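Undergrad: structure for this input, please:
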Amino acid sequence: MEHMTEHISTPFTAESTAAQVVAGIDLTGRRAVVTGGASGIGVETARALAGAGADVTLAVRDIAAGQRAAAEITADTGNGRVVVAPLDLTDRASVAAFTANWDGPLHVLVNNAGVMATPHTRTADGWELQFATNHLGHFALTRGLHRALASEGARVVSVSSSAHLWSPVLFEDVHFTERPYDPWLAYSQSKTANVLFAVEATRRWEADGITVNSLMPGAIETNLQRHLAEEELRQLRSVLEARGMRWKTPQQGAATSVLVATSPLLEGVGGRYFEDCAEALPHQPGTSRGVAAHALDPETAARLWEVSEKILAG
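TA: Next up is the predicted model:
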């Protein structure tokens, strides 16, 4: 398709909020799922979607926190169709139960939940925690919801990070069984996987009316950083600032997710990576901006899909 080669820009910027991005868009009758929808940019993404009239499901590990968030969103938006469902992305049975319980079409899936720079942890299946949560859990969830997504055409949002610039997916050792564990490299490869997933899922599912895009929300202080010591957080701030990154509010951080989920400018567009409410340019060395070639490579994306299927079948 001709339009697929054009670089997508929008009237919105790094300063835009989720509410501004969705203003004027009517999502009445549309159904959305936001993973990790109880806090951080997840709750702001859910709030913006609910504010535009969507039926929103917060897919969360902590049900009590999810219910508090849902009540707050309903009070805020007047939308009573905000519900909570349990989902633990590291638990195959939990993901399978969520997809089995889903009934009817799904129009927007925001794969937002994530962990960052965790201490070395393995899941019950022996998988490295960050790859398991950030990539494999969302991969299994999205595949399990394929029929619901395909029934009326849907958008899937894969929340990545500029950290994808620091590491490709190391297929030889994705779970750090051979190499020493590095929390940042583990995080980075999982975020590269989020971009590659959007590339291959779009290729496979575009004919079903499903498009998948990835994005970098920006630098936002949320409980995602809960595993960092104060000193590490200080270092992270100074590195990001040195690379020209400004901190965003959670409302600004959710804007690119909401844009990718709802903007008419992205109709039929998939397999791309966005930042600051526009499609990212190729990575500029020395900065934290742009998208790495290793994250958009179609052959790597196809390989990741096959490897992920194998891991999940194992």
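Undergrad: contacts and neighbour counts: CA atoms only from here.
TA: Noted.
Undergrad: spatially central residue for this structure, please.
TA: In the chain, the residue lying closest to the centroid (CA atoms, centre = their mean) is residue 159, at 2.1 Å.
Undergrad: does it touch residue 217 like I think?
TA: Yes: taking contacts as CA atoms under 8 Å, residue 159 lies within contact range of residue 217: 7.3 Å.
Undergrad: find residues that contact each of these two.
TA: residue 257 (CA atoms under 8 Å, 6 or more residues apart in numbering).
Undergrad: so which residues of the stretch 151-300 of the chain form strands?
TA: Along the stretch 151-300 of the chain, counting by DSSP state E, counting those that start in this stretch, strands occupy 154-159, 210-216, 219-220, 247-248, 273-275, 278-279.
Undergrad: how far off centre is stretch 34-48?
TA: Averaging C-alpha positions (CA atoms, centre = their mean, to the nearest Å) puts stretch 34-48 11 Å from its chain's average.
Undergrad: tell me how many other residues surround residue 11.
TA: Residues within reach of residue 11, counting by other CA atoms under 10 Å, total 8.
Undergrad: also this sequence, please, to line up against the first:
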Amino acid sequence: MVGGMTAFGFHSTAADVLAGVDLSGRRALVTGATSGLGIETARALGAAGADVVLGVRDVSKGKEIAAAIGGSVAQLDLADLDSVRAFAAGWEGPLHILVNNAGIMAVPTLTRTPEGRELQFAVNFLGHFALTVGLHGALAAADGARIVSLSSNAHLFAPLVFDDLDYRFRPYQPIGAYGESKTATALLAVEATRRWSGEGISANAVHPGAIATGLQQHTGGLQTPAERRKTVEQGAATSVLAATLQGVGGRYFEDCQEAVVVSEAPPRFGGGVAPYALDPDNAARLWEIALRMTA
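TA: Below you'll find the model as predicted:
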């Protein structure tokens, strides 16, 4: 990759990106791998030779998928910090690729975890933060680990409100809360790279695109124009690209390219990344808050 450019684009598939790539001897963890993008990301990494672990809530469904695409299954509920801690504590050996893929979107009513966290922020960001930190030793042991943090173009209309991350003062907005959680996932990649790059660990955020999956169960399906929609194979392409990038970290990718930083929100369904989603001060502040929330 030169100057943020790759040979791939909007229509590229995960198989296109990984053609000729050999991931033999590498271990990968994909969260939320019982549907949509998670399945395809796990399948593509496994097809390239990686030993893939599916971190899922529904172990029985995970076993069915693992039988079809290869790999193994472990129970992981990102809304439950005890489950995340148990998973991280039970991990053995190095981890070369961590794909923080699982997510929920536009939960219609304000819902909190047992710890009092707003549910979308808890699942999309905080659970993945705790998982990433918990697996730091395994990532460092891999000598060149890659973290993929699933963001969304929804971050473009939702900067973090640091003083009210749990919606205790503001009126709850389902899409707004989703967008904030995806701003947070982008910032996770920024700070993880800053803190851990000296250990060979790099992290990048990705917007996979508009793909019809169970993620839209609360929105009545995709609202995106047909020409801007992707298949799951195309949606997983940017994730697997980020999983194999060398020497690049703390950035945001879409359509298999590094995104352009925009000065204001683009027209609906436009692309780009907001400056606040890459801001190192925001990333450092969020990391410290998340450490306290998950302590």
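Undergrad: so after superposing, what's the score?
TA: In this superposition the chains share a TM-score of 0.95, using TM-score structural alignment, normalised by the length of structure 2; 290 aligned residues with a CA RMSD of 1.4 Å.
Undergrad: looking for the alignment partner of the residue nearest to the centre of structure 1 in structure 2.
TA: In structure 2, residue 159 of structure 1 lines up with residue 150, judged by TM-score structural alignment.
Undergrad: pretty sure its match contacts residue 206?
TA: Yes: counting by CA under 8 Å, residue 150 of structure 2 touches residue 206, with 5.2 Å between them.
Undergrad: joint contacts of those two?
TA: Contacts common to residue 150 of structure 2 and residue 206, judged by CA under 8 Å, 6+ apart, are 186, 239.
Undergrad: tell me, stretch 86-101 of structure 2 lands on which residues of structure 1?
TA: Using TM-score structural alignment, stretch 86-101 of structure 2 pairs with 97-112 in structure 1.
Undergrad: buried ones in that stretch?
TA: By 16 or more other CA atoms under 10 Å, the buried positions in stretch 97-112 of structure 1 come out as 98-99, 105-112.
Undergrad: what's residue 150 of structure 1 aligned with over in structure 2?
TA: So, by TM-score structural alignment, residue 150 of structure 1 is matched to residue 140.
Undergrad: and that match, how many residues sit next to it?
TA: Using other CA under 10 Å: residue 140 of structure 2 sits among 19 other residues.
Undergrad: for it, which non-adjacent residue is closest in space?
TA: residue 199 (5.7 Å; CA to CA, 6 or more residues apart in numbering).
Undergrad: residue in structure 1 paired with that neighbour?
TA: Per TM-score structural alignment, residue 199 of structure 2 is aligned with residue 208.
Undergrad: contacting residues around that match?
TA: 150-151, 153 are the contacts of residue 208 of structure 1 under CA under 8 Å, 6+ apart.
Undergrad: please redo it, this time with the cut-off set to 10 Å
TA: 146-147, 149-154, 202 (CA atoms under 10 Å, 6 or more residues apart in numbering).
Undergrad: give me the buried subset of those.
TA: For these, buried by 16+ other CA under 10 Å: 146, 149-150, 153-154, 202.
Undergrad: show me where structure 2 has its helices.
TA: Here structure 2 has its helices, by DSSP state H, at 14-18, 36-47, 59-69, 81-90, 119-120, 127-134, 136-141, 174-196, 232-244, 280-294.
Undergrad: got TSV for those, with distance to residue 259 of structure 2 too?
TA: Conversion of the helices of structure 2 to TSV gives the following (distance: least, CA to CA, whole Å):
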stretch	distance to residue 259 of structure 2
helix 14-18	17
helix 36-47	20
helix 59-69	31
helix 81-90	31
helix 119-120	24
helix 127-134	23
helix 136-141	26
helix 174-196	12
helix 232-244	11
helix 280-294	17
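Undergrad: residue 30 of structure 2: which of the ones you listed is closest?
TA: Ranking the helices of structure 2 by proximity to residue 30 of structure 2 (CA to CA) places helix 36-47 first, at 6.2 Å.
Undergrad: give the aligned range of that closest one in structure 1.
TA: Mapping helix 36-47 of structure 2 onto structure 1 (TM-score structural alignment) gives residues 40-51.
Undergrad: likewise for stretch 13-26 of structure 2?
TA: Using TM-score structural alignment, the partner range for stretch 13-26 of structure 2 is residues 17-30.
Undergrad: quick check, nearest of the contacts of residue 208 of structure 1 to residue 312 of structure 1?
TA: Comparing those against residue 312 of structure 1 with CA to CA places residue 146 closest, at 16.2 Å.
Undergrad: need the contact list for the closest one.
TA: Per CA under 10 Å, 6+ apart, neighbours of residue 146 of structure 1: 99, 105-106, 140, 154, 205, 208, 210.
Undergrad: what's the answer for residue 177 of structure 1, then?
TA: 126-128.
Undergrad: highest neighbour count among those?
TA: Greatest neighbour count in the contacts of residue 177 of structure 1, by other CA under 10 Å, goes to residue 128: 22 neighbours.
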